[in-house]
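Engineer: Below is the sequence, then the predicted model.
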Amino acid sequence: MKSSSFVNQERIVWADVLRFVAMFMVISVHCTDPFNISPAARLNPEYNFWGTIYGSILRPCVPLFVMLTGMLLLPVKQEIGLFYKKKLTRVVFPFLIWSVLYNLFPWFTGVMGYDSSIITKFFVYAGDAPSQAFKDSLHNIIMIPFTFTAFCTHMWYIYLLIGLYLFMPIFSAWVKEATDKQKRMYLYFWGITLFLPYIHEYVSNYIFGACPWNGRFDLFYYFAGFNGYLLLGHYLSKGNSWSVLKTLLISAFLFAIGYFVTYVGFGNRVADPRSTEEQIELFFLYCTPNVFLMTIAVFMISQKIKIDSPFWINIFANLTKCGFGIYMVHYFLVGPSFMIIDLLHIPIPIQIPVAASMTFGFAWLFTVFIYKLLPSKAKWIMG
């Protein structure tokens, strides 16, 4: 997950730490999939319980990345063509390379003589009997410009990231000239849009002018989406004047409210066998008020982090450098991490953090290895 980590040639150490936290949360989210998605696991109340606990607490992961991007890149200081060239090429090439590798994996397992069940052990969304035919892998590869597949579900974020990069130079022109009052007004309108997923579900599917012939282009559509997190990260980039204690207390209160709503809502949905996939995901949506509360709480606490040790500063700096590569490769490692957990008979309550730690560690080591092996070319492979 990309974003520059320098402002005035000085590292923002707390931002590096926050990026690590967000990255570990992302990997942990994917390690909850075997608990929350696998049909066998959903029949086990203990898996449901711990999947809901961990899954709910991890929802700020993606919004935190978007806030960091807005904080570090808004307003855009480069000419639009140079910005697009610098940002998009560093994202698009690794995205294409790894998307092809993920989608070739089912065919490769067939060539190696493995049963298709091995694919599901790697990718929980793959289903019970995924195809190992080359023509299906080729079809998935051809579709990469348009959509991701069950073998690389984490790539959904890259489509979003490319969209944010395309939007940022245009949005930046307003950000550069807008007053703090105008930015707050935008965020107020955006805050209203965070409630729309629940209004659509519990009040009316069509509201504020949205209708079958107008889709979702409703009254507040033009303020909706992750661009609000971009602006929020920029707006809060100067930090806050609160004491550490006040920040901790307020952040803990906000996080607790957001977590309670997320946990109760998701838990009720996943326990109901009649729930659709969209209904199960409703309280997990990133652009909802409950996830917003948890996100802003983590962001504000992170701003109070102070690290003076050169050793740890360099560690987090390296994690920032390797972050996109870790994201690209980690989805290959979630399944094998759970295979190791099964062999070690790790207790269910700690399986998710153990799997996340193994996945993160292996992905980081692999990314570092590629940078050492191909120092001048690694950026095109790992980002």
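Structural biologist: In hand now; what should we look at?
Engineer: switch to C-alpha atoms for all contacts and neighbour counts from now on
Structural biologist: Noted.
Engineer: Now do the buried residues in stretch 231-244.
Structural biologist: Residues 231-237 are the ones in stretch 231-244 that count as buried (16 or more other CA atoms under 10 Å).
Engineer: now do the same end-to-end measure for it.
Structural biologist: Distance between the two ends of stretch 231-244: 24 Å, counting by CA to CA, to the nearest Å.
Engineer: do stretch 30-46 as well
Structural biologist: Its first and final residues considered, stretch 30-46 spans 18 Å by CA to CA.
Engineer: Check the offset of it from the chain's centre.
Structural biologist: When C-alpha coordinates are averaged (CA atoms, centre = their mean, to the nearest Å), stretch 30-46 and its chain have centres 20 Å apart.
Engineer: residues of it that come out buried?
Structural biologist: Within stretch 30-46, the residues scored as buried using 16+ other CA under 10 Å are 30-38, 41-42.
Engineer: All the strands of this structure, in order from the start?
Structural biologist: 6-7, 10-11 (DSSP state E).
Engineer: Could you report the neighbour count for the nearest residue to residue 141 once chain neighbours are set aside?
Structural biologist: Nearest residue to residue 141, sequence neighbours excluded (CA to CA, 6 or more residues apart in numbering): residue 100, at 5.8 Å. Neighbours of residue 100 under the rule other CA atoms under 10 Å: 18.
Engineer: ok, now the one 4 residues further on?
Structural biologist: As a burial measure, residue 104 scores 20 neighbours (other CA under 10 Å).
Engineer: Can you name the residues that contact residue 270?
Structural biologist: Neighbour list for residue 270: 36, 48, 280 [criterion: CA atoms under 8 Å, 6 or more residues apart in numbering].
Engineer: Second structure follows, compare the two:
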Amino acid sequence: MEINGRIRYVDQLRAVSILFLIAINIAMVFKYKSVGNLQEYVIFTTFGFGVPIFLMLLGLLMIDRDYSDIGKFIKTDFIRIFIPFLIWNALLALLMTASAGKLGFNVSCVNYFISKFMTQHWYAWMLLGLYLSLPIFAPYVRATKLKGAKYFLILAISASLIYQLIAYIGSPTYFNLTFFIGPVLYMFLGYYLENHKFNIKSKWLILIGFIIFLITTIYMINFDIFVNGIQKTIFLHHYNFLTENYVDVSVVAILQATGVFLMIKYLNDPKLQDNVILKRIHNSKKFNFSIITISRSCYGVYLLNQSLLLILTTFVDISFLDNIVGIVLLTFILAFLCCAIILGLIELGVPSKYIGYD
């Protein structure tokens, strides 16, 4: 279902994902200021689907486009994510340099700034690479449609299972299907879930999505906290020696993101809009305005929220907010401030394409 030319469930997924990513960043701050606690690891595990969802939406929206004019693609689509990245990443690196007391006109300052610029916003760095890969994957998808996506996903999930087992037993291997279990798999997954027609009623797909999310989340919480003793070591996560990326590509994480995707997509099925609660929510102007604003600002919010969090933690002691209520409160405060700054800059005449607003 569309509203004002936008796909409603896509905006909702983007808004939900960016809010949970902010919550994870806040939990990470509290973790590094102490030894970490149960609630922070529950947040990391429960809401870790944010990046996979963003990658799924990238595939859904862009993997089957015509990129035959690569020059035009670079000047429009790629620049649209590259320039905001340069601006906001430079700001964060500058703030980190200043907070470390290394800001000055000397080689040490330059080296520190460069090191921070090159090692922050890992998702944005990955996104730059994925955008550059779109003209390569798009012809394959346009030629093979769902069959091609299904073939890729079969290989990706098979590889994930194989490497998950190998990682679990701690054995190296020469077997190489790692190409299929990078962030690209989520792009194909998003495209497939958007275009595949399930022979199941939407209300059952919503229930199936919820059950998948619930089971996988409980499993990951148990694995992270009770099996591994509060350590973030999901099987194929955080620079595993096989995958070499920060995206969790374990089968459990793939299923969790799929569950969230199915829930929110099919909650927007027009056939269900006779439901009084859904109808009231979807007809709410305030709800739709908030969702669309956060969604359109989400790339800029992702790039900006860590800078605001750094400023906040530098000048204010927020340790008293190290609890579930405090993290939720800080999440909405940071999201509001980021959106306000982005919209304010647009009002001042800054082109939206420079600050991560679409």
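Structural biologist: Yep, that arrived. Please read these numbers as outputs of a predicted model, since none were measured by experiment.
Engineer: Got a TM-score for the pair?
Structural biologist: TM-score for the superposed pair, counting by TM-score structural alignment, normalised by the length of the second structure: 0.82. Supporting figures: 336 aligned residues with a CA RMSD of 3.3 Å.
Engineer: ok so, going back, out of the buried residues of stretch 231-244 of the first structure, which one sits closest to residue 365 of the first structure?
Structural biologist: residue 233 (29.8 Å; CA to CA).
Engineer: Can you find the partner of that closest one in the second structure?
Structural biologist: Following TM-score structural alignment, the counterpart assigned to residue 233 of the first structure within the second structure is residue 190.
Engineer: Just confirm that match contacts residue 56, I think it does.
Structural biologist: Yes - at 3.9 Å, residue 190 of the second structure counts as touching residue 56 under the criterion of CA atoms under 8 Å.
Engineer: Determine the longest helix present in the second structure.
Structural biologist: Longest helix of the second structure, by residue count under DSSP state H: helix 122-169.
Engineer: from the chain's centre, how far out does that one sit?
Structural biologist: How far helix 122-169 of the second structure lies from its chain's middle: 16 Å, per CA atoms, centre = their mean.
Engineer: Same question for stretch 291-304 of the second structure.
Structural biologist: When distances are taken as CA atoms, centre = their mean, stretch 291-304 of the second structure is centred 12 Å away from the chain's centroid.
Engineer: That stretch corresponds to what range in the first structure?
Structural biologist: Under TM-score structural alignment, stretch 291-304 of the second structure corresponds to residues 316-329 of the first structure.
Engineer: now swap in stretch 75-86 of the second structure and tell me
Structural biologist: Aligned by TM-score structural alignment, stretch 75-86 of the second structure falls on residues 85-96 of the first structure.
Engineer: distance from that stretch to the second structure after superposition?
Structural biologist: Its matched residues in the second structure lie on average 1.5 Å from stretch 85-96 of the first structure after superposition (mean CA distance after the TM-score superposition for the first structure).
Engineer: which residues sit against that stretch?
Structural biologist: 2, 144, 155, 158, 162, 165, 328, 379-383.
Engineer: Would you mark the buried spots in that stretch?
Structural biologist: Those would be 87-88, 90-95, for stretch 85-96 of the first structure by 16+ other CA under 10 Å.
Engineer: now the residues you listed as JSON lines including distance to residue 244 of the first structure?
Structural biologist: Below are these laid out as JSON lines (distance: CA to CA, whole Å):
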{"residue": "87", "distance to residue 244 of the first structure": "35"}
{"residue": "88", "distance to residue 244 of the first structure": "38"}
{"residue": "90", "distance to residue 244 of the first structure": "37"}
{"residue": "91", "distance to residue 244 of the first structure": "36"}
{"residue": "92", "distance to residue 244 of the first structure": "40"}
{"residue": "93", "distance to residue 244 of the first structure": "42"}
{"residue": "94", "distance to residue 244 of the first structure": "39"}
{"residue": "95", "distance to residue 244 of the first structure": "39"}
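Engineer: Pick out whichever of the residues you listed sits closest to residue 305 of the first structure.
Structural biologist: residue 87 (28.0 Å).
Engineer: So which elements touch the longest helix seen in the first structure?
Structural biologist: In the first structure, assigned by DSSP H, the helix with the most residues is helix 310-344. If you count contacts as 3 or more CA pairs under 8 Å, 6 or more residues apart in numbering; DSSP states H and E, helix 310-344 of the first structure packs onto helix 13-31, helix 80-111, helix 117-122, helix 351-373, helix 378-382.
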